[in-house]
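J.: Fold the following and give me the result.
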Amino acid sequence: MASIKVHVKKDDMVKIIAGKERGKTGKVLRVFPAKGRVVVENLNVVKRHTRPNQLNPEGGIVEKEAAISMSNVMLICGSCNEATRTGVKTLEDGSKTRYCKKCNASVDK
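T.: Model prediction:
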């Protein structure tokens, strides 16, 4: 599978724009660029049946977050507090930064 352009990073706040969790927001926990997927905190929770092991001696049913396609999330801008598209600017010192296309403010901290 071809890798997808990564527009979100770990610890970004994102809004889900498609699927059963549409309209909800959360923080990105993990990014899988090769698969084009992200894991968002407390969203897309699935139940896994686990066998007993040392960490979980009883085993049983464990709830955990599953990955969501990166195309189904939009970054939330810190200054205008809306889900927005992002672009990449090259600064004077040669470093790159992401910016909000609505308010033109930098998204990176």
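J.: can we go C-alpha only for contacts and neighbour counts from here?
T.: Fine.
J.: And the longest strand seen in the chain, what does it pack against?
T.: Longest strand in the chain, counting residues (DSSP state E): strand 25-32. Applying 3 or more CA pairs under 8 Å, 6 or more residues apart in numbering; DSSP states H and E, we find strand 25-32 packed against strand 13-16, strand 37-40.
J.: so how far is it off the chain centroid?
T.: 3 Å (CA atoms, centre = their mean, to the nearest Å).
J.: For that strand, which residues meet the burial criterion?
T.: By 16 or more other CA atoms under 10 Å, the buried positions in strand 25-32 come out as 25-32.
J.: this one as well, want them side by side:
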Amino acid sequence: MRIKTHVKKGDQVQVVAGNQKGKQGTVLEVNAEKGQVIVEGAKVIKKAIRKSEQNPDGGIIEQDGPIAISNVKKI
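T.: Coordinates of the predicted model:
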């Protein structure tokens, strides 16, 4: 079953609540079941990754984190 949301992948949105309030960006991913969206550049988090073939050094990478879907509006 599909859950209807007011934003979809590729939409331009603005964050209207939370620590990232006022930031704008493009929606990279929508997870309707969890009620979350990932907005490019809005909530950058640091994540520790272990060594692997793709990343032989391991270390800390920065990636976009999820924001509650109710905290974004389409522009």
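J.: rewinding a little: to residue 89 of the first structure, which of the helices and strands packed on strand 25-32 of the first structure lies closest?
T.: For residue 89 of the first structure, the closest of these is strand 13-16, at 20.1 Å, according to CA to CA.
J.: In the second structure, what range does the closest one match?
T.: Using TM-score structural alignment, strand 13-16 of the first structure lines up with residues 12-15 of the second structure.
J.: Other residues contacting that stretch?
T.: 21-27, 39, 42, 71-75 (CA atoms under 8 Å, 6 or more residues apart in numbering).
J.: Any of the residues you listed buried? List them.
T.: 23-27, 39, 42, 71-73.
J.: State the pair within those residues that is farthest apart.
T.: 26 and 71 (14.2 Å).
J.: Show me the strands in the second structure, by range?
T.: So, for the second structure - with DSSP E - the strands run 12-15, 24-31, 36-39, 44-49, 59-64, 66-68, 72-74.
J.: List the residues that contact residue 27 of the first structure.
T.: Taking CA under 8 Å, 6+ apart as the test, what residue 27 of the first structure contacts is 10-14, 40-41.
J.: redo that, cut-off 10 Å
T.: With contact set as CA atoms under 10 Å, 6 or more residues apart in numbering, residue 27 of the first structure has these partners: 9-15, 39-43, 75-76.
J.: likewise residue 67 of the first structure?
T.: Going by CA under 10 Å, 6+ apart, residue 67 of the first structure touches 29-32, 35-40, 43-46.
J.: In the first structure, what residue corresponds to residue 52 of the second structure?
T.: Checking TM-score structural alignment: residue 52 of the second structure goes with residue 53.
J.: how many other residues sit next to that match?
T.: By other CA atoms under 10 Å, 9 other residues sit near residue 53 of the first structure.
J.: So for it, what's the nearest residue that isn't a sequence neighbour?
T.: Distances taken as CA to CA, 6 or more residues apart in numbering put residue 59 closest to residue 53 of the first structure, at 6.8 Å, once the chain neighbours are dropped.
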